[in-house]
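Enquirer: sequence and predicted structure are below.
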Amino acid sequence: MAEHSISRCCFFSKTFLIYTFLLFLIPKCQSNEVEILMQLKTTLQNTSSSLVFDTWKWENSACSFTGIICDFNQKVMEINLSSQNLSGTLSFDLICSLKSLEKISLGSNFLYGMITDHLSNCTSLHHLDLGMNLFSGEVPELSSLAKLEFLNLNQSGFSGSFPWSSLANLTSLSFLSLGDNVFDRSPFPLELLKLEKLYWLYLANCSIEGQIPEGIGNLTLLENLELSNNKLVGRIPNGVTKLINLHQLELYTNGLTGKIPVGFGNLTNLVNFDVSSNYLEGDLSELRSLTKLQSLQLFENQLSGEIPQEFGELKFLTEFSLYTNKLTGPLPEKIGSWSELLYIDVSGNFLTGPIPPDMCKGGKLSKLLILQNRFTGGIPASYGNCLSLTRFRVSNNSLSGEVPRGIWGLPMVNIIDLSLNQFEGPVAPSIGDAKSLAQLFLGNNQFSGELPVRVSEAGSLDTINISSNKFSGEIPATISKLKKLSCLHLEFNLFSGVIPDSLGSCVSLNEINLADNSFSGQIPATLGSLPSLNFLNLSNNQLSGEIPLSFSSVRLNLLDLSNNRLVGHIPDSLSIDAFNGSFNGNSGLCSESIRSLRSCSPDSGMSGEIKTVIYCFIAVACVLIVTLLCCIYLRFRSKNEEIPVKRSDSWDMKLFHVLSFSEEQILKALKHENLVGKGGSGNVYKVVLHNGKHLAVKHIWNSDSGSRKSYQSGTAILAKGKGRSKEYDAEVATLSSLRHVNVVKLYCSITSEDSNLLVYEYLPNGSLWDRLHTSQRIKMDWMANGPAARESTHIIAGTPGYIAPEYAYAYNVNEKSDVYSFGVVLIELVTGKKPVEPEFGDNRDIVSWIYSKVRNEESMIELVDKSISEATREDALKVLRIAIHCTTRVPVLRPSMKLVVQMLENAEPCKLSSIEVNREVYNYNCKNKEVLYRSSSSSSGSSQF
């Protein structure tokens, strides 16, 4: 017993000593970890009013710090500071000195800078989340993180070469998200195929190219696989059909070809499938057994065959986009009968049959888009009760009958597009209840009746296009209530009566087309006061009276008043070549400037003898004046032989603005010493008038000028030609009709048999060519933090290197052609190259040179002009990517100019704005370093329609 008591006493004594020792050590450990965390705090700043660091104080225990979680030994196990509006840099040498650290969550902040530290000391790390940040440089080596189970670097800002080989050692990974980073182009990393514990793999938009390997089927635990927005090609591998646990498969915006693989129906757990914007072909039969589908996005492919009728039985389907394919047959009759469809878009196919009646049965359908097909029959009455509809587009089909009355007054709808069908009947007065309606397209149908007075109550209307129908009656005088109306197209109908004066109260009107009706009475003077009007077509009516004087101040790109009963004098501001033909068919109109119309000079009833005397006097005077001019010319030529245009006995000077100079002042200044530039079709001279005003004069080379000569004997002689060139006519027609602060002003044109001159305002800062490629070249400030400089330039269609490829085969120039030319200028800015250079090779320009470099896998960064500083080369690279997008060969794939501007704004070094990643939209204000909002976004399934 004594020995037992002694033994128990010794045991308790030892235990007491151990606990005492541990208690002694804990404060020291805590002290070390507090010191580490306080050092970490000094590298981070909170950009909002969050109190996240209020508890991070020396006197507190590390385990009481906000965002810090400790283990049972009171050691820091987790740092969770995600979504805390933190900025600053990270030192992993410091962080990894927390020996028990298993989890780092710093995602959705504004952390920046390069990570140069090694992660080798973070050997206990299970979870690393640095996604949604602003880091730069390459991802550090990861192979030492053998215990890592969760790795999220999505949209973290990293770039360069990714250490794919290090993933082979991370065999414990179950979650891997590396997408939306500008990594160097790389084939599909085969190291991933060894990570058999993966259930989540997100590699969208990270420059992966080549084919998806068959071995992807080894990752049988995958529930989410996203490889979208890469450069993947070839077929979808059969191995994908082994991934029976997949809930989401996203492969959109790649170059995938072939058919949906046989056995794809095995993926019965699939909820979201998006393989849009590829080149897939074949039918959809392999998808008929995917009964859990909620979102199906197959748009912009080459799929054919019929849509499986089984799709009509899908009970969870909410998003359905198959537009721009080659699908035939009917839509499944029961589609939407069992599910709450949010939108359906099957536009741009060859679908036939009736519109299924139950697509809005769930009461949540917002977009019904079936345009550009071959549907027949009428619109089911059920859609008149679909109060959730915002877009209703069924145009360009073979639909007929009357439109259900309820559709006209849907409260949420912002576009109703019924054009290019065979609809008939009236527009119901209930259209006044469509308070959200912005665009109404009814053109090319058989609608009839009057335009309801209540249309004026649809106060959001921006566009009304009801052309080519059988509408009759008058325009409601109450139309003045539509203050947002910008486009009004009523042409080719049976309207009559007067054009209401109240139309001039629609202050946003930009286009008015009332042609080919039976309008009578006078043209309302109020139309001339519309501030934004630039398109007015009132032709082929019965309008009478004079052209209102208020039209003298209007600035129009298009004017057509032909074939009416107008009389009187045409305002001088409208008597320009740009409006030739705009007044034909009005025998009562007169003009001193338009040759096709009679002169307005009154005939005083003079006798024939008196007229003959006057005409003879005028002829003699003209001869004297011409003789005097010839003498002056010869005298001038003897003094200076450097005259680039041949003097002519007959000059035709057309004025587009009020001038303070004569043609002789212009001609005298056209000397070689005043040459300031050469373009694709002519030379440009600087002219200084007596009053000190500066002008720029362009001499347009004639299109058939095959005998163009060089400068000889000190005299600049340009070739003779017969008639004006196409470039000359195009430039005059365009610029004489434009009035815009950012468009160079064309004062007049001066033409003779062998000379075509255009007189512009002078821009002292030179041309864009000078700034890019001559001694005046400026160094680009890629930081965009100074005042915006404004320069104007003019590139004539035909200048080598700027012409869009479609012009060569279609001679068709539109906005997308301008976007191409703008893209060429962006490439010049970034590369420092000219549009055409010998180094590009025969028959190649700067665009084909850029594309060849990209295809040959040469680093894009090597294409950036060497004079651009290292600090801003990445920013220049962003502009180059936009330029490549602008110069894609297929016009429809080029962005709009509005989108180009938005992309350039988002490419600013300190600007991330409205970026969508993994269906989440993030708006970031760089100046304030804060996220303005985040909102869920549906997939790219809703089309351009």
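Expert: Cool, the structure landed.

Enquirer: use CA for all of it now, contacts and neighbours both
Expert: Will do.

Enquirer: and residue 886, how many neighbours?
Expert: Using other Cα atoms under 10 Å, residue 886 has 28 other residues around it.

Enquirer: pretty sure it is touching residue 820, no?
Expert: Yes: counting by Cα atoms under 8 Å, residue 886 touches residue 820, with 5.3 Å between them.

Enquirer: need the residues touching each of the two.
Expert: residue 894 (Cα atoms under 8 Å, 6 or more residues apart in numbering).

Enquirer: mind listing the helices for the stretch 651-800 of the chain?
Expert: 663-668, 726-735, 768-773 (DSSP state H, counting those that start in this stretch).

Enquirer: how about the chain?
Expert: 2-42, 92-95, 405-408, 608-639, 663-668, 726-735, 768-773, 806-810, 815-831, 846-855, 873-886, 897-906 (DSSP state H).

Enquirer: can you redo these as a markdown table with distance to residue 221?
Expert: Converted to a markdown table, these look like this (distance: least, Cα to Cα, whole Å):
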| stretch | distance to residue 221 |
| --- | --- |
| helix 2-42 | 37 |
| helix 92-95 | 32 |
| helix 405-408 | 48 |
| helix 608-639 | 89 |
| helix 663-668 | 80 |
| helix 726-735 | 63 |
| helix 768-773 | 55 |
| helix 806-810 | 48 |
| helix 815-831 | 45 |
| helix 846-855 | 35 |
| helix 873-886 | 36 |
| helix 897-906 | 38 |
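
Enquirer: use this one as the comparison:
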Amino acid sequence: MRPGASFTLLFHLLPFLSTCFSSEEYEFRALLSVRSSINDPLDALSSWSNSTSFCNWHGITCVDHSTSHVSIVRLSGKNLTGSLPSVLFTLPFIHTLDLSSNGFSGGIPPEAFSNLSSSLRHLNLTNNHLSGPLPLRSDGRDKIINSSLEFLDLSNNYLTGEIPDEISNNFPHLKVLDLGGNSLRGRIPSSISKLRTLEFLTLASNELVGRIPPELGEITTLQFIYVGYNNLSGEIPPEIGNLTALNHLDLVYNDLTGAIPGSVGNLRKLRYLFLYQNSLSGPIPPSIYNLTALISLDLSQNDLTGEISEEVIQLENLAILQLFSNRFEGTIPWSIAALPRLQVLQLWSNRLSGEIPADLGSQNNLTVLDLSSNNLTGGVPEHLCYSRRLVKLILFSNFLEGKIPGGLSRCRSLERVRIENNRLSGELPLEFTKLPLVYYLDVSGNGFSGRIDGRSWEMPALQMLSLARNDLAGPLPDSFGSENIKNLDLSENQFSGGIPAGLGRFSELARLKLSKNQLSGPIPEPITECKKLVSLDVSKNHLSGEIPAGLSDLPVLTELDLSENRFSGEIPQDLGKTGSLVFVNLSHNHFHGSLPATGVFLSVNASSIVGNPGLCGETARSGLPPCTAAVEKKPRRFSVTVLMVGLLILLLSVLLFLLIRRRGREHIYLKKVEVNGNGVWEVRVFDEKASKVITADTLLTSIKEGTVAVPDGAGDGMLFAVRNTTDIPRIGWAEMTDMGRFRHRNVVGLAGACRSETRWVLIYEPVDGGRSLSVALGELSWEKRCRVAVSIARALHCLHRRGMLLHGNLTADNNVVLDGDGVARLLINVFPSGCEEGKRECTEEGKDVYSFGVLLVLLLTGRCHVDAEADKHGGVVEWARYCYSECHLDTWIDPVMRGPIAEYQDEMIRAMELAVRCTSVDPTQRPCMKEVVKVLEKSVEKPGSWVSNIKRALAI
């Protein structure tokens, strides 16, 4: 008998069983049928047998000791699977049924709800695999399924369809309704307002649309509303203010617009107000400051404006205040410092100015303070860590001045400190380098000076340290008090002396950047013991000696920059043998001998090895003279050469014949026609199939009629995309013909082109089932988005190799289409680069790389380059850069992506790191497209064991 069949049979036999057996006998047989019909891999139901009373069975509670009737069935988290045992719903005396956190699948049987026991008060089916719609549709009458049910939790399943209007008629006395974490669609039914005893309502994490029904304000018993993580729109209804019993209001991650209604100030019992990640605008209504019971207020990531009022002092119970990523102006209210229970204050990415309140931290228990990315001036207050509980201090990208205060230097509770990109100065205090819990310390981009070697660094938890872009001098210390450092950036200072051999003890080191200092001497051999090293940059120093042979054995080394030093000797011939090395720069040193024959050197750019007169190589791209072999068998070589020349001549003859023959047959031609009112047009068709349906006459007729469209359905039904442009620089028919003959799997080829004196009209080959990436994005899983990234990177790399560049920015709307098979293809407007092939410093190629980085951000976050939410934070690039360095993946990954996100977390972080590199402000720091392709292919398409090591090394 199939699983669940016994339940169905039992329902049909209910009237018969109730007359043939006593109630106790019926309950006994019903429970045994449950055990026989579901899967129980943990033997949680092993006690369910004939040998004992069912009141003693595991998970069963009877009404009382004197009456053997089942009152409670509690089987949560037992790994039970199969169809939902709906016979349990009908037990005549059951009060509570809890089957949560199991693996029950399939739909909720309609008979389960239609035969609910009248005694049932509590039904919990959360965290299963239930699917299908809610079986609450009536037959046209207001049928009451259960007038007694008070608690209904169906959350975290796979339920679909709409929320039925009948829910209020079916369960009129509900106090708790939780349908969150499903795939419910449609609108929130206004009939839900009939649930006049409802206290707890959560519909979060579904796919609901439309407005929040104003009728919700009629349920005056509500204490908890959670409808976040949907697609709700419109304004917050002012009727919300009628819910005076409300304790928790959560409307986050929707698309709500308009102002926050002033009626919210009526919710005097409100303790938690969460409106973040919407599109709300206008100022904070003054009435919010009347909510004296508030513990947490989060209005972040909206479009709110105005100033933060000093009236915030009235929120005497406030522990968490988060207003970041808005457009607030003015100063930080000094009254914030007087909030006695304040623990978390996050105001980053606004337009705040003035000084940080001097007493901040002195009257409260601050644990998290983030005021970054504003226009704050003055010094860092002395008392921020007065409570000795400050864990996270983020003040970067402001205009703060002065020294690090003593109170902060002695803050031994600190774990994460980011004060980079300010105007701080003076020496780093001795106490500041002895903070025992700090794992992330970034003071870069300031004016700190002095030496850091004559002190004892005692920071055992340190994993990331950046002192870059300061005026620090003297030798580097041998230790920083931690052997767990993963990222060490000491670049752009005045450090001198040698690279300490003690750095080789950093077994977790993934990134070491010492560039732009005055370091001298060799690279110490112990550095090659850092087996997790991904990036080594010691460029622009005075280093000398040979490349340590051990660098060739580093298993995950991806980037190596030794440029502009005084290194000499030969390049180790097995450097790059592991296959992980995708970028190397050895330029402007004194290397001699031949280039290695490993992967990265076989296609190395000339700019990466220039300035080494003694180098030679066999690759054309290197720009080096060929190496002379020590021993040659000249007679044999001569014969082989003659043979090769003969074969080459034969091959060229065949190609010439085919070319002449093709030119005689193909439909590539140039025709010049004068069109009245439109000047003289030249037309060329490149695609043989297109030439059968796109003729010069049809094109010119379209232009004459004032259009640039190709007739739909022409010939065999092909539809050609057309693009009209007046600004393609430096291009003529020779370059356009090269474009027309160019074919690549991930590029939409040109079928034809027209040119007048003022503009071009480009006709692209048809793409069956084509859709723009912006349209298809919401349907793409992470794996499919990865394939899109790889495909477009390959296309750009191929274009760059041919000396072509994109004209304009790369966008998901205009440049990237997915064909019917889901393959990503690039629509190109290109022009000659004028760049040396593959040259990383080429400004124009850097623009393409930047555009690709923005596209990669879109694939990861769902936010486009003109996203209004990101624009108010300085643009999507700056927003992505901040999220990558400061926020958890859950806060920036595109929420529409379904599937096991946690499984791909490392890959997503790796891809965001690449996007940040591609969008570097300094074009010379951006990777070339060849490197981008290698990184994506290795870390996304074919991840091997070394890639896993990279991911672990980068997970700082």
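Expert: Thanks, I have it. From a predicted model like this one, the values you see are computed outputs, not experimental measurements.

Enquirer: TM between them?
Expert: Once superposed, the chains reach a TM-score of 0.65 (TM-score structural alignment, normalised by the length of the first structure), with 713 aligned residues with a Cα RMSD of 5.2 Å.

Enquirer: out of the helices of the first structure, which one sits most buried?
Expert: helix 815-831 (a mean of 22; mean count of other Cα atoms under 10 Å).

Enquirer: name the helices or strands packed onto that helix?
Expert: helix 846-855, helix 873-886 (3 or more Cα pairs under 8 Å, 6 or more residues apart in numbering; DSSP states H and E).

Enquirer: can you put these in JSON lines and add distance to residue 497 of the first structure?
Expert: Below are those laid out as JSON lines (distance: least, Cα to Cα, whole Å):
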{"stretch": "helix 846-855", "distance to residue 497 of the first structure": "56"}
{"stretch": "helix 873-886", "distance to residue 497 of the first structure": "48"}
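
Enquirer: can you check which of these gets nearest to residue 945 of the first structure?
Expert: The closest of these to residue 945 of the first structure is helix 873-886. By Cα to Cα, the value is 20.8 Å.

Enquirer: name the helices or strands packed onto the closest one?
Expert: By 3+ Cα pairs under 8 Å, 6+ apart, helix 873-886 of the first structure packs against helix 815-831, helix 897-906.

Enquirer: the longest one to helix 897-906, inter-axis angle?
Expert: With axes from the mean of the first three to the mean of the last three Cα atoms, to 10 degrees defining the directions, helix 815-831 of the first structure sits at 20 degrees from helix 897-906.

Enquirer: angle of helix 815-831 of the first structure against helix 873-886?
Expert: Here helix 815-831 of the first structure runs at an angle of 150 degrees relative to helix 873-886 (the same axes, to 10 degrees).

Enquirer: roughly how far is helix 815-831 of the first structure from the heart of the chain?
Expert: Computed by Cα atoms, centre = their mean, to the nearest Å, the chain-centroid distance of helix 815-831 of the first structure equals 14 Å.

Enquirer: please apply the same query to the shortest one.
Expert: With Cα atoms, centre = their mean as the basis, the distance from the averaged C-alpha position of helix 897-906 of the first structure to the chain average is 6 Å.

Enquirer: try stretch 774-783 of the second structure
Expert: With Cα atoms, centre = their mean as the basis, stretch 774-783 of the second structure stands 13 Å off its chain's centre.

Enquirer: for residue 627 of the second structure, give its distance to residue 573 of the second structure.
Expert: Note on residue 627 of the second structure: its distance to residue 573 of the second structure, by Cα to Cα, to the nearest Å, is 14 Å.

Enquirer: what about those two, which has more around it?
Expert: residue 573 (16 against 13).

Enquirer: so what corresponds to that one in the first structure?
Expert: Alignment note: residue 573 of the second structure maps to residue 549 in the first structure; criterion TM-score structural alignment.

Enquirer: show me the contacts for that match.
Expert: Residue 549 of the first structure is in contact with 525, 571, counting by Cα under 8 Å, 6+ apart.

Enquirer: can you do 7 Å?
Expert: Residue 549 of the first structure is in contact with residue 571, counting by Cα atoms under 7 Å, 6 or more residues apart in numbering.

Enquirer: cool, residue 773 of the second structure as well?
Expert: Neighbours of residue 773 of the second structure in contact, by Cα under 7 Å, 6+ apart: 812, 813, 816, 817, 818.

Enquirer: can you lay out the helices of the stretch 651-800 of the first structure as CSV showing distance to residue 486 of the first structure?
Expert: Converted to CSV, the helices of the stretch 651-800 of the first structure look like this (distance: least, Cα to Cα, whole Å):
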stretch, distance to residue 486 of the first structure
helix 663-668, 41
helix 726-735, 22
helix 768-773, 34
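
Enquirer: so which of those helices is nearest residue 226 of the first structure?
Expert: helix 768-773 (41.7 Å).
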